[in-house]
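Chemist: Sequence first, predicted model second:
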Amino acid sequence: MAEYGYFLSCEEFGPADLVEQARMAEQAGFQSLWISDHYHPWNDAQGQSPFVWSVIGALSEAVSLPIETAVTCPTVRMHPAVVAQAAATSAVMTQGRFRLGVGTGEALNEHILGDAWPPLHIRLEMLEEAIQVMRNLFTGDEVNHHGPHYTVENARLYTVPDEPVPIDISGFGPQATSLAARVGDGFVTMMPEEPMVEQFRKGGGGGKPVSGGTKVCYGQDRSEAVRTVHRLWSNQLLPGEMGQVLPSPRHFEQLEPLITEEMISENTVCGDDVDEHVAALSAFAEAGFDRVYVNQIGPDQRAFFDFYRTKVLPQLQQGSR
């Protein structure tokens, strides 16, 4: 039976709005929260990017739902020893209801300190070493580490949860999926593709949780919802590796003419057709996902949560029994 959660977008909303959305999500019947971890939004129209660890602190007091970053890059902008401290504290504050989702990141967020942006195979090496460093620190023991990418000397986390923070690994292709299967506590991806789930499970993932997410735009006027998605989130339809290698929001804005409203309409659930919303989320459950997260694009958040509370979540929960 799949669990349905809400995906908080740090690129589009400030801290107070995110906390209020989390409260509405819990009241609507969502079972858990994802929250994005960015330094920049994808474009200026999205307009926000609060520090995720501060927001998680507020969320820990505002709601009782499990929380996961989707996803943190613990390799370039922040050293894994620092991410480990942030994650451990988050787990303590949520009484063990925190999972750390990690991935290889995007130049958009990670090159800001002037570091070179490595090719994928190097980023995967860095991620695997970072996970090793963080797991060692989660023990609460003193850690000394001298690896090809990271050095840690006399580091010890004094505030740690009773159980190590689970680390789920994000993957969009076979290499990252293989890494997730080999060393992750779970797998995160954004497409309901059964072959990737099978690769994860057969490659060593076994019965570990697989989580996926999607974006929708609920609204009574479908055309207006399409325009809202086109204005705010055209970037999600850019092909290939552009999402990983472009260095600033203005570069994503320069590519927006490539994405038409027709493409948005064909690839994003827009409007108030209950069956469309149910089908989009059910596709993940049918592909073998354990947790499915949905994000509402645009300002009409309260109406979205009312719609999901009364019409969408009851159907999803009935269908998963």
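Modeler: Yes, it's here.

Chemist: hey, let's count contacts and neighbours off CA atoms from now on
Modeler: Noted.

Chemist: so what's Pro282 up against?
Modeler: Actually, residue 282 is Ser. It isn't Pro. With contact taken as CA atoms under 8 Å, 6 or more residues apart in numbering, Ser282 is in contact with Leu316.

Chemist: What separation do you get for it and Pro192?
Modeler: Spatial separation of Ser282 from Pro192 under the definition CA to CA, to the nearest Å is 9 Å.

Chemist: ok, now Val71?
Modeler: In this structure, Val71 and Pro192 are separated by 17 Å, where distance is defined by CA to CA.

Chemist: now do Ala130
Modeler: For Ala130, the distance to Pro192 - CA to CA - is 27 Å.

Chemist: Apart from its neighbours in sequence, what residue is nearest Gly219?
Modeler: Gly271 (4.6 Å; CA to CA, 6 or more residues apart in numbering).

Chemist: pretty sure that neighbour is touching Arg222, no?
Modeler: Yes: using CA atoms under 8 Å, Gly271 is in contact with Arg222, at 4.2 Å.

Chemist: between those two, who's got more neighbours?
Modeler: Neighbours per residue, other CA atoms under 10 Å: of Gly271 and Arg222, the larger number sits with Gly271, 20 against 17.

Chemist: Next up, the contacts around the more buried one.
Modeler: Under the contact definition (CA under 8 Å, 6+ apart), the residues listed for Gly271 are 217-223, 225.

Chemist: Throw together a PyMOL command that grabs the buried residues out of the residues you listed.
Modeler: Typed into PyMOL, the next command selects the buried ones out of these (criterion: 16 or more other CA atoms under 10 Å):
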select buried, resi 217+218+219+222+225
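
Chemist: also this one, for the comparison:
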Amino acid sequence: MVQIGYTMMTEQAGPRDLVDHVVGAERAGFDFSVTSDHYFPWLDTQGHAPYAWSVLGAAAQATERIPLMTYVTCPTTRYHPVVVAQKAATVQQLSEGRFRLGLGSGENLNEHVVGGGWPPAPVRLEKLEEAVEIIRDLLSGAELDRRGRYFEARGARLWDLPDVPPPIGVAVSGETSCALAGRLADLVIATEPKRELIEAFDRHGGAGKPRVGQVPLCYDTDRDAAIARAHDQFRWFGSSWKVNSELPGTAGFAGATQFVRPEDVARSIPCGDDVEAFVDAVRPYVDAGFDEVALIQVGGDQQAPFLAWAEKTLLPALRDAL
């Protein structure tokens, strides 16, 4: 049976609200949770970007059962990989083994703030591979004194290691990233329900490992209000990842999506309260071979009604159908 997760979307809610939301998700019966790790929202109308790792620490203490996961952290620019390893080890301890570390090559939107330019995609993947190796070594208890092509780790070690290292996931979008994930990751992450990604991951050593997807939706008893909210805050979602990874700020995303219409968004994001439409949005991930799917409810101030509806209606429907 597919596992259904809840997304703490840091771009659309403040830190205290995010913790309240994941507590509500645990109460509603979600199987796991994920959190984005952003320095900027995608659009100004989303309006938030708190520090995800502080939120995770608070969430670890406020919840008891629900697994936590970054979806995803870029360990190459805004953060150095030795610091990511330290953060991951700490959250794994605070959560008593409920944490998974999701990693990706990042977006200019979040990484440009530290300067140094934004490298082309092949270089970003090379940096990610080196970072994953450093993080995995440190989480295994190794002491590192190495100089790689992109990163140095001088006498680095983790003094507070969890009993079990957090599993590492890698986000994929093509053959090269799937090969990296198959070799080095414990699970694969994707935001598109493409079977070819899963097949490539399996081909490179990922067979039998978890596959985690994510899908946005916009619940509201007023479908027109849901469509308007999805268009206002999530019209960027339909852009290709080649575009989303390159734009440096909210103004760029506003410009790139200025001609996206509400009806365009409604075709790609289920809006309203027709539960079958929501099930149909998750089904392609299951058909493509994903065994975990995290849901994003659009609208930071709309989480409470969504969670109440999910507990009573959506989660039972998904479990019956999938």
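Modeler: Structure received. Small disclaimer: the values here were computed from a predicted structure and weren't measured.

Chemist: Now the TM-score, please.
Modeler: The TM-score (TM-score structural alignment, normalised by the length of structure 1) is 0.97; 320 aligned residues with a CA RMSD of 1.2 Å.

Chemist: circling back: please report how far the residue nearest to Gly219 of structure 1 lies from Gly57 of structure 1.
Modeler: Using CA to CA, Gly271 of structure 1 is found at 33 Å from Gly57 of structure 1.

Chemist: next one: Leu33 of structure 1
Modeler: As judged by CA to CA, Leu33 of structure 1 and Gly57 of structure 1 stand 13 Å apart.

Chemist: These two: which is more packed in?
Modeler: Neighbour totals were compared for Leu33 of structure 1 and Gly57, and Leu33 leads with 24 against 16 (other CA under 10 Å).

Chemist: Do a quick rundown of the helices in structure 1.
Modeler: Defined through DSSP state H, the helices belonging to structure 1, from first to last, are 15-28, 52-62, 80-93, 107-110, 120-138, 174-183, 194-200, 222-233, 242-245, 249-254, 261-267, 274-286, 301-307, 313-319.

Chemist: Please produce a markdown table containing the ones you listed, extended by distance to Tyr6 of structure 1.
Modeler: Putting those into a markdown table (distance: least, CA to CA, whole Å) gives the following:
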| stretch | distance to Tyr6 of structure 1 |
| --- | --- |
| helix 15-28 | 6 |
| helix 52-62 | 13 |
| helix 80-93 | 18 |
| helix 107-110 | 23 |
| helix 120-138 | 26 |
| helix 174-183 | 23 |
| helix 194-200 | 21 |
| helix 222-233 | 17 |
| helix 242-245 | 23 |
| helix 249-254 | 25 |
| helix 261-267 | 20 |
| helix 274-286 | 12 |
| helix 301-307 | 10 |
| helix 313-319 | 11 |
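
Chemist: Out of those, the one nearest Ala45 of structure 1 is which?
Modeler: Checking the helices of structure 1 against Ala45 of structure 1 by CA to CA gives helix 222-233 as the closest, at 5.8 Å.

Chemist: after superposition, how close is that closest one to structure 2?
Modeler: On superposition with structure 2, the average gap between helix 222-233 of structure 1 and its aligned counterparts reaches 0.9 Å (mean CA distance after the TM-score superposition for structure 1).

Chemist: Tell me which other helices or strands that helix touches.
Modeler: With contacts defined as 3 or more CA pairs under 8 Å, 6 or more residues apart in numbering; DSSP states H and E, the secondary structure elements packing on helix 222-233 of structure 1 are strand 210-217, helix 261-267, strand 269-270.

Chemist: Read off where it ends up in structure 2.
Modeler: On structure 2, the counterpart of helix 222-233 of structure 1 by TM-score structural alignment is residues 223-234.

Chemist: Which positions within that stretch qualify as buried?
Modeler: Buried residues in stretch 223-234 of structure 2, counting neighbours by 16+ other CA under 10 Å, are found at 223, 226-234.

Chemist: hmm, back to that, and the helices and strands packed on helix 222-233 of structure 1, which is most packed in?
Modeler: strand 269-270 (a mean of 26; mean count of other CA atoms under 10 Å).

Chemist: And that strand, what does it pack against?
Modeler: Identification of packing neighbours for strand 269-270 of structure 1 by 3+ CA pairs under 8 Å, 6+ apart yields strand 210-217, helix 222-233, helix 274-286.

Chemist: for the ones you listed, which one sits closest to Glu198 of structure 1?
Modeler: Taking those one by one with CA to CA, strand 210-217 is closest: 10.4 Å.

Chemist: so how much does that closest one differ from structure 2 once superposed?
Modeler: Mean for strand 210-217 of structure 1 is 0.4 Å (mean CA distance after the TM-score superposition for structure 1).

Chemist: what's that strand packed up against?
Modeler: When contacts are defined as 3+ CA pairs under 8 Å, 6+ apart, strand 210-217 of structure 1 packs onto strand 186-189, helix 222-233, strand 269-270, helix 274-286, strand 291-296.
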